[in-house]
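> only geometry, no sequence info:
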């Protein structure tokens, strides 16, 4: 524990100037006014984890009007996201450094009665100083993280013995947690929160629907630098074989729109840019360089290439396109969602490609009927879980402090 205190103190010293510039230093030190009432402290690193947990939060929030919620995160956008939900009895704050004195201050001033952490967020002082139950939801333990914990075996065992219930994201994470010290009776079902994705009920604009027939349109979802050249080369080749095919290209970072447009035009492809409100008709590539519209593109496109899978980024979610019944294609790097991609491969419910030529072949082979069948198989396979959403909510609710306690 001494070594951890030294390391986390050094980290806080290094990070403090940046927190001061951002106006977050007091919050990172556990300072600032607290809200009265018994609180569950919920921590998620960023938007993705908190968005995935939102259906669970809403159910618990409604079921337990006696509890308040302190929700912390590591990013400003995640804090703003929680605030945008407008929930009573919910307060969003930047995550504090895991310093012992700062953690104890928060536990006292916010009357914390339970701690819940999402995915990879296991912070020793929070776990050890929590006066009530500690729950790890969709806990994730990468091999590198597990190796780091094994270098501190006494700390790992002390922390994980204190966890009352941990639902791991995958079997490898569950096994790693058990090997590091999690009590077998504290191991819950294997659950990935992102598999509970509930597609929004939206209706695409008729102009977009007419411009992009689902059977003739494919999507490159959340592309990074290096992905665009790959998918554009594939699309150029695809249009040689099927001239009516269209591509919706949605970059992960819309600020790269001008750069990507230049790449499209350099290949002799026509382009319409979403951020410029350019008409979508009669373009070879529709550059969807906007935020918050991915569900719209999943609805319009029958085939989806999941970007971030071509290098060392670990890939993006297969759950969202699967929920829309899209046929799935991806590269070899699936580390972020390895269990889901493994299930998809085992069920022949996705296609892994390594070259633009292979992507072109796969897209061409997926005719409308085949794409619909593949999309249905992907939905059934990717979204399979050891427990349903109601089961997860019930398991958590059973472990929250009694209202009369």
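Sure thing, it's come through. Quick caveat, the model's predicted, so the values are computed rather than measured.
> only C-alpha atoms from now on, for both contacts and neighbour counts.
OK.
> following element in sequence after whichever strand or helix holds residue 55, please.
Element membership of residue 55, judged by DSSP states H and E, is helix 47-63. Once the chain leaves helix 47-63, the next helix or strand it forms, by DSSP H and E, is strand 68-73.
> just checking, what packs against that following strand?
strand 39-43, helix 76-84, strand 90-94 (3 or more C-alpha pairs under 8 Å, 6 or more residues apart in numbering; DSSP states H and E).
> between these, which gets nearest to residue 185?
The closest of the helices and strands packed on strand 68-73 to residue 185 is strand 39-43. By C-alpha to C-alpha, the value is 22.5 Å.
> now that closest one and strand 68-73, what's the angle there?
For strand 39-43 against strand 68-73, the angle between stretch directions is 20 degrees (axes from the mean of the first three to the mean of the last three C-alpha atoms, to 10 degrees).
> who does strand 39-43 touch, helix- and strand-wise?
strand 68-73, strand 112-118.
> and the contacts of it?
By C-alpha atoms under 8 Å, 6 or more residues apart in numbering, the surrounding residues in contact with strand 39-43 are 67-73, 95, 110-118, 121.
> do that again at 7 Å, thanks
When contacts are defined by C-alpha atoms under 7 Å, 6 or more residues apart in numbering, strand 39-43 is touched by residues 67-73, 110-118.
> so how far is it off the chain centroid?
Strand 39-43 sits 19 Å away from the centroid of its parent chain (C-alpha atoms, centre = their mean, to the nearest Å).
> same question, stretch 130-147
With C-alpha atoms, centre = their mean as the basis, stretch 130-147 stands 16 Å off its chain's centre.
> and it, how far apart are its ends?
26 Å (C-alpha to C-alpha, to the nearest Å).
> hmm, residue 290 is touching residue 256, no?
No - the pair residue 290 / residue 256 is not scored as a contact, 10.5 Å apart, by C-alpha atoms under 7 Å.
> in addition, the following structure is provided for comparison:
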């Protein structure tokens, strides 16, 4: 019978009653966290196969890096420790959206622990560049290490983190396995897991037990995710309050656009197959309201050529951000094909269609347009933020559309500043319960409890 990692005995206990981490580091014996050993459940068939596959992938990456310069080679190198002498926390987010949403967490950590050093990692170059642009003192920013044992050991040896913070659904098995083996507490914030992903984990139970057993504390994004993590074996005492980080990020001041806000529609984070529907709807609405303008911001700017072709097929004139053009009131469409400027587009649009929802991609969160007071339009596919959209639709804080005809009708109905204000006010009321402030405070308390003296200041800050 396999033993759950959470029930395995600690790797060692000092005479002072503190459990000892590899390398002589300790954390308080009062912590509920145990150190997962390097044998037993970590050696399940699923985990052994995963480790072998990651070893092969790592070998391939090393060969590629040896043959020619390649930005991704950064994933294989040990990080440069951040400047300073304080404890280190490793924070990881997949890309721009997750890391931008994590800014309240970073701010709370730095406020609670002024001497704290951060190692922030991202899967994408754009995510890494976003955080580097914040110029945070005492912070090292880099691409996330590849999930093979050799690379991760070098990373952990160099960074020596007191804790690992994972944003949303970045549950990499080797990363969590090695963190747990070294007694590094793992905190998952705004954790989200779909029914499809939960089903996939259930089909590899050995790997699932290893990953779930490595989690010290988890704040789920919604009740459905909470129930799925619980069903996968996460104990109740490791589950914190609901946390929706993107609701806490708030709006950022942005330069105004030349087009009137009330007649400007932003199609945000659109996916393949979606732009054609949006453009057809906009063209239909434009025939009735020639003063309408569209800002089209695809989720992945690398799809630029595909989206440009869709605009041409629709017979609409446009300017392109990546070519250096600014929005032009004389042109009906503006292609916002860059990263890091979404706040400007949200601020300049009285209406926002949130992409990934007319095609089955689960949608994107409504918090960014709501923070800017932009009226929200969405398709029916919103599984990634279902509770928030349910609250919005029930309160009249969003309009659901299903095709080009219904989207065109919604655009025409909202192309009025008074209608936009009414809907934005309803959205603000509907989304108020999703604030992350209390959940972030609960995280800081859990962080202090699980790490002990290295991050004890966090507990003092929470109690103050």
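Structure's in. What do you need? All values derive from a computational prediction rather than experimental measurement.
> TM-score of the superposition?
The pair, once superposed, lands on a TM-score of 0.86 when counted by TM-score structural alignment, normalised by the length of the first structure; 399 aligned residues with a C-alpha RMSD of 2.9 Å.
> about what we covered before: highest average neighbour count across the helices and strands packed on strand 68-73 of the first structure: which stretch is it?
Highest mean neighbour count of these: strand 39-43, a mean of 24 (counted as mean count of other C-alpha atoms under 10 Å).
> corresponding residue for residue 102 of the second structure in the first structure?
Correspondence of residue 102 of the second structure to the first structure, assessed by TM-score structural alignment: residue 53.
> check contacts around its match.
residue 193.
> quick one on the thing from earlier: measure the mean distance from the helix holding residue 55 of the first structure to the second structure post-superposition.
When the second structure is superposed, helix 47-63 of the first structure averages 1.8 Å from its matched positions, counting by mean C-alpha distance after the TM-score superposition for the first structure.
> now that helix: buried residues?
Residues 47, 49-53, 55-57, 60-61 are the ones in helix 47-63 of the first structure that count as buried (16 or more other C-alpha atoms under 10 Å).
> rewinding a little: against residue 204 of the first structure, how distant is the match of residue 102 of the second structure?
Taken as C-alpha to C-alpha, the span from residue 53 of the first structure to residue 204 of the first structure is 26 Å.
> count of residues packed around residue 212 of the first structure?
24 (other C-alpha atoms under 10 Å).
> same deal with the one 4 residues further on?
With neighbours defined by other C-alpha under 10 Å, the count for residue 216 of the first structure comes to 19.
> what about the equivalent of it over in the second structure, distance to residue 364 of the second structure?
Aligned counterpart of residue 216 of the first structure in the second structure: residue 263 (TM-score structural alignment). Distance, residue 263 of the second structure to residue 364 of the second structure, using C-alpha to C-alpha: 23 Å.
> of all residues in the first structure, which one is nearest the centre?
Nearest residue to the geometric centre of the first structure (C-alpha atoms, centre = their mean): residue 48, 3.5 Å.
> from residue 320 of the first structure, how far off is it?
Between residue 48 of the first structure and residue 320 of the first structure the computed distance is 12 Å (C-alpha to C-alpha).
> list the buried residues for the helix ranked longest in the first structure?
Secondary structure of the first structure per DSSP state H: the longest helix is helix 2-21. Going by neighbour count (16+ other C-alpha under 10 Å), the buried part of helix 2-21 of the first structure is 9, 12, 16, 19.
> what sits closest to the second one if chain neighbours are left out?
So that's residue 12 of the first structure. Nearest non-adjacent residue to residue 12 of the first structure, counting by C-alpha to C-alpha, 6 or more residues apart in numbering: residue 97, 6.3 Å away.
> that's a helix at that neighbour, yeah?
No - per DSSP: H, G, I helix; E, B strand; the rest coil, residue 97 of the first structure lies outside any helix segment and is coil.
> alignment lookup: it to the second structure.
Superposed on the second structure with TM-score structural alignment, residue 97 of the first structure falls opposite residue 146.
> tell me how many other residues crowd that match.
So residue 146 of the second structure, with other C-alpha under 10 Å, has 25 neighbours.
> residue 449 of the second structure too?
Using other C-alpha under 10 Å, residue 449 of the second structure has 20 other residues around it.
> same question for residue 306 of the second structure.
If you count neighbours by other C-alpha under 10 Å, residue 306 of the second structure ends up with 12.
> please apply the same query to the one 4 residues further on.
A count of neighbours around residue 310 of the second structure, defined by other C-alpha under 10 Å, yields 18.
> from residue 410 of the second structure, how far out is it?
22 Å.
> ok, residue 317 of the second structure touching residue 332?
Yes - contact criterion C-alpha under 7 Å: residue 317 of the second structure and residue 332 qualify, at 6.3 Å.
> which of the two has more neighbours?
Legend: neighbour count by other C-alpha under 10 Å for residue 317 of the second structure and residue 332, higher for residue 332 (22 against 12).
> now do the more buried one against residue 456 of the second structure, distance only.
Taking C-alpha to C-alpha, one finds residue 332 of the second structure at 56 Å from residue 456 of the second structure.
> can you check residue 211 of the second structure too?
The gap separating residue 211 of the second structure from residue 456 of the second structure is 26 Å, by C-alpha to C-alpha.
> for those two, indicate the residue with more neighbours.
Relative neighbour count places residue 211 above the other of residue 211 of the second structure and residue 456, with 24 against 18, counting by other C-alpha under 10 Å.
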